[in-house]
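Chemist: no letters, just coordinates:
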């Protein structure tokens, strides 16, 4: 009965979304307050209905209701409770329901936190959100119904993909969807502004908090996915340029560009057309990611579906929303005339350069991701675009971005003084160069990636701290610190996020430059020297798990003059899906990780042992956390919370 009620709730949510997408839009056109007011209760009601449907599906997974097809195909009675819960969105149908739930959540949040928005703009924003809700609810009900019953339920299910039975993958998708779907708010604000024919500083202040929130969630989601890939796949890597990894990275890059572009609109009322275009493209790349994951055009552990018909439906959604928004953008180009002018050397120019680099970098990732598909369809050739291409094509843009970021952040608006900015950054520049030279001297080899990464990372971090310190004005250190304590939280958030970017740049370079790896067959009692440690395989034992069997390798790892630590990498086997997984053993320190993965047994009683020494791996997660923290600090800024002002807008009289 609960399952049927969940299904009916989705149908009712579709009807409510239709009302939400039509009535407020017509009301805004006619300046009818009553019709515009329909948007708010409709948005809240849609969220409650989709939330009830999602709760019904969660209950079905938690109770192992094998009368539902989606539960049979993605769960098992012996599966741990955490993964029964996470299995709700570990499949195409459930993840699509989660997408719709988060979409309706953002609409409801716009109702509760958008009390200072003009009535017409708010009605149009919620109407566009309703249209997106209609599209995805239709997609779900027509092609991917999570409440599809089986006439003859089996005794047990087929289990969830073992690679997804992991805490990292349990929480990675919700954060990623909060970012993906959150960009729909920027899209809705852009379309609403185009309909009204008004893009100004107030609009930029309204759209920035939503974009920051989506970017923060995307950052957390991508970091969780990277962390999972690092310890679960057993390859000692954190990023593999997988098409689905790229699908989340592209909207992150465009979202970062949108954040910086909206600042220019807010401060100087210029770059209006570019900012609107970025808002459209950011959500467009989210839809492209949805197509990659759900169309069956790629084969990946991240893929949720392999049905071409579903892919066609998503392409139709993409064409309608992206094509419609771009058409409206072209029609309204005259309404986005820039008011501010600026010199080539100015804060605006630095932000334009930032936008260009991020956008072109996104385009490079996009080309590398889709080119194999294009080559196969157009030329009947199977091509593989891998890590060497992305590293060679993507890295120069990140290097250029890191170089211009510190001086660009201290340039004045409208007309800046480059020599003054460089004087201010001189100590940071000297320290960065000295650090890079020191690393070059200490590394004991001719490789340049590590020293360059250290110098660039230090340049971005010290530049961000110098920028923040300069906001304290002149005077004694104590006086400047007191001023900084009263500085807007957005300034602290900006500095924290930039520091996080610098730390991440250094960690990525270090892990690529100084990684040490070893793959060999070891028998119990064998020892090896690795990365300054003596590693001894003391034995391999088999133990049962809740829904798998596992082999533990007991490794004694000792360093001269230090204690011996025991590390236990695992090799699990899930009998229901007849699939093995790797659980790496990682010993973390501030300067490096010791990483061991157990491979397959070999003839003669030996086992394959993969060993990695990952330099500064923890710094990668620290940098990601700092970037997300910077965004959260910015969201707590009073100017973001109040958006356009403290007074409620006057009611719009009816015609």
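Modeler: Structure received. These figures come from a predicted structure and were not determined experimentally. Residues are numbered from 1 along each chain as shown.

Chemist: contacts, neighbours, all on C-alpha from now
Modeler: Fine.

Chemist: just checking, what packs against the helix or strand containing residue 179?
Modeler: Applying DSSP states H and E as the criterion places residue 179 in helix 167-196. Judged by 3 or more Cα pairs under 8 Å, 6 or more residues apart in numbering; DSSP states H and E, the packing partners of helix 167-196 are helix 81-86, helix 92-113, helix 119-143, helix 201-232, helix 243-268, helix 272-294, helix 308-331.

Chemist: how far off helix 92-113 does it point, in degrees?
Modeler: 50 degrees (axes from the mean of the first three to the mean of the last three Cα atoms, to 10 degrees).

Chemist: included below, for side-by-side comparison, is a second structure:
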């Protein structure tokens, strides 16, 4: 079975090359068949690798390194992509699946054929790297009796689903890139191009949002430090394409509706995918030390860097050739929906550049001077936080603006109530958060986002009230859900970051300490055992008034890999989490352990808000799909855009 999977991967390589050649020649039918064949071959290959992991086939080197016979079956499955080679196979498969999806849903056109050709070419490069530098099908002879097991830190449900969603985002931007390259080759970038590209950009960005949020949830539950974002370089590697992708899904609106910003939209399409490849390089090249990174040899890192240069060189050469000749579109007043979306793009692009500098500057300085530098939270708090805070003031105003020229007076009057709520929330935050001004501003901005978005939603209901809810378009729902989610996230992030309190105790059995209004009684540590680990499991009784709960944090040890992990205990409530982690034994003390406890207020607002942002993106994507079907049946694109000018939202 493994040999069949290996051969199938070579067939996918050949079919991808044929798709690239046929696409360049403009042969639509042959290009479609090649993409579909390559996708089927890659899928079969991936399934054979899953078969090897589920069956504990220790004649396969990858299974030996990343699986174990006692590992739970779910993590055997996750082990398929919980490593460099397997995750690269998943990357190639998803890239081809996007191509196959385009074959199925896009109407026949020259743009589609050229885009599939570009997609096939990128799949060919990815598969060539996989087969000749990172093959997942290397055999061992003789085969060992058992394997080393998956990295224990990766044996978590959130991180099991994290790579597939992350790659759906990363690789999703590859097809937007392919459409951009095809548009440049054909010199046809305008409203029609944007109409075709917009759903792909929305889907990729929404999937990437989920992927990033799952990584944050994993960091919170699994690493034991109590936070959800550390400005780790690998975290930043996923944030950069997300920020550029957010700018793209807004700029593409202007290109679709008004024919403007075509050159800028194409540029963002290129940058989003180049940053995705940069993220893959940073994670896999070994240049970074991170709990998220696959530490690899420099040789494969150099190959990834060469791939990045080839793709970006091709893209920027095309852009330099065709970009200056793209139409500038219709003129508009700075105070207009176009002006608001340009402001949005400016802030998001500067934010992405800020993260890029903070991520790569230490690496550059180490290469030049040999000194190791650290750029962390203080840099991002001083640069990125104010920038995003100002950006988040704009959405409630921007969504109410009209195209070409707008009048701010009636919009601001309608938002007076939202402004009053924001000021009241800021005043409450000033009292509750001990006068921390940035926190006060953040809470006010979050409430402003929510109230302003709901104000626009109510206006769209018009005189029909609740009866009109079912008649609102998916575009309205997507915009409302995403912007409300953004407001909830901002409130949660600001309150959790500024309101978190934590403390470390040295406790012996029977001892009681007080923290955060809770009384903690340490009842000792017992030994436990799981399917592939041993555990020291503490029993801590937490009491606050009439409320009591037993918390059982663990220290786990995995014999196969020789690695320990921390499993935290969390008591959830509407206002936040009580978070307890078990530390190390105290030398010289019988039944003495260190205990780390924290109170994390409104932490679920962080994860729930991000979930709503992603949901809003997917709803908007569904709205675009439905709208395209409606447009093809009932009207032309220009008429549909005029209908949106009269009140259908921009997202």
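Modeler: Received the coordinates, thanks. All figures in this text were calculated on a predicted structure; none of them were measured in a lab.

Chemist: surely residue 452 of structure 2 meets residue 418?
Modeler: Yes. Residue 452 of structure 2 is in contact with residue 418 according to Cα atoms under 8 Å; the separation is 5.4 Å.

Chemist: neighbour count winner among these two?
Modeler: A direct count of neighbours by other Cα atoms under 10 Å for residue 452 of structure 2 and residue 418 places residue 452 higher, at 31 against 22.

Chemist: give the burial count for the residue nearest to the more buried one when sequence neighbours are not counted, as a bare number.
Modeler: Distance criterion Cα to Cα, 6 or more residues apart in numbering; nearest residue to residue 452 of structure 2, sequence neighbours excluded, is residue 396 at 4.8 Å. As a burial measure, residue 396 of structure 2 scores 23 neighbours (other Cα under 10 Å).

Chemist: give me the stretch of structure 2 that the helix holding residue 179 of structure 1 matches.
Modeler: Taken onto structure 2 by TM-score structural alignment, helix 167-196 of structure 1 occupies residues 157-186 there.

Chemist: cool, and stretch 415-430 of structure 1?
Modeler: Taking TM-score structural alignment, stretch 415-430 of structure 1 hits residues 405-420 over in structure 2.

Chemist: list the buried residues of the matching stretch.
Modeler: Along stretch 405-420 of structure 2, these residues count as buried under the neighbour rule (16 or more other Cα atoms under 10 Å): 405-406, 411, 414-415, 418-419.

Chemist: tell me the helix or strand right after the one helix or strand residue 595 of structure 2 maps to.
Modeler: According to DSSP H and E, residue 595 of structure 2 maps onto strand 592-601. Next in sequence after strand 592-601 of structure 2, counting helices and strands by DSSP H and E, comes helix 603-634.

Chemist: ok now the very next helix or strand once past that next one, how far from the chain's centre?
Modeler: Scanning forward in sequence from helix 603-634 of structure 2 by DSSP H and E, the next helix or strand is helix 637-645. Taking Cα atoms, centre = their mean, to the nearest Å, one finds helix 637-645 of structure 2 lying 32 Å from the centre of the chain it belongs to.

Chemist: kindly reformat the helices and strands packed on helix 167-196 of structure 1 as TSV containing mean neighbour count and distance to residue 454 of structure 1.
Modeler: Formatted as TSV, these follow (neighbours: other Cα atoms under 10 Å; distance: least, Cα to Cα, whole Å):
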stretch	mean neighbour count	distance to residue 454 of structure 1
helix 81-86	21	39
helix 92-113	22	39
helix 119-143	23	44
helix 201-232	23	21
helix 243-268	23	23
helix 272-294	24	31
helix 308-331	17	40
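
Chemist: export those helices to CSV and tack on distance to residue 588 of structure 1?
Modeler: Output for these, formatted as CSV (distance: least, Cα to Cα, whole Å):
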stretch, distance to residue 588 of structure 1
helix 81-86, 26
helix 92-113, 33
helix 119-143, 43
helix 201-232, 12
helix 243-268, 25
helix 272-294, 33
helix 308-331, 42
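
Chemist: ranges for the helices of the stretch 451-600 of structure 1?
Modeler: 477-485, 489-513 (DSSP state H, counting those that start in this stretch).

Chemist: what sits against the nearest residue to residue 261 of structure 1 once chain neighbours are set aside?
Modeler: Distance criterion Cα to Cα, 6+ apart; nearest residue to residue 261 of structure 1, sequence neighbours excluded, is residue 275 at 5.7 Å. If you count contacts by Cα atoms under 8 Å, 6 or more residues apart in numbering, residue 275 of structure 1 has them with 258, 261-262, 265.

Chemist: what's the match for residue 275 of structure 1 in structure 2?
Modeler: That one, residue 275 of structure 1, aligns with residue 265 by TM-score structural alignment.

Chemist: how close does its match get to residue 253 of structure 2?
Modeler: Going from residue 265 of structure 2 to residue 253 of structure 2 by Cα to Cα, to the nearest Å gives 9 Å.

Chemist: same check, this time on residue 36 of structure 2
Modeler: Using Cα to Cα, we find residue 36 of structure 2 at a distance of 30 Å from residue 253 of structure 2.

Chemist: check residue 484 of structure 2 too.
Modeler: 20 Å.

Chemist: do the same with residue 410 of structure 2
Modeler: 24 Å.

Chemist: can you tell me the centre-most residue of structure 1?
Modeler: Nearest to the geometric centre of structure 1 sits residue 218, at 2.4 Å (Cα atoms, centre = their mean).

Chemist: contacts only, for it.
Modeler: 175-180, 248, 252.

Chemist: most neighbours out of those, which is it?
Modeler: That'd be residue 180 among the contacts of residue 218 of structure 1, by other Cα under 10 Å, with 32 neighbours.

Chemist: how close does that one get to residue 51 of structure 1?
Modeler: 18 Å.

Chemist: next one: residue 151 of structure 1
Modeler: 27 Å.

Chemist: picking that back up, roughly how far out does the match of stretch 415-430 of structure 1 sit from the chain middle?
Modeler: Its chain's C-alpha centre lies 33 Å from the corresponding centre of stretch 405-420 of structure 2 when counted by Cα atoms, centre = their mean.
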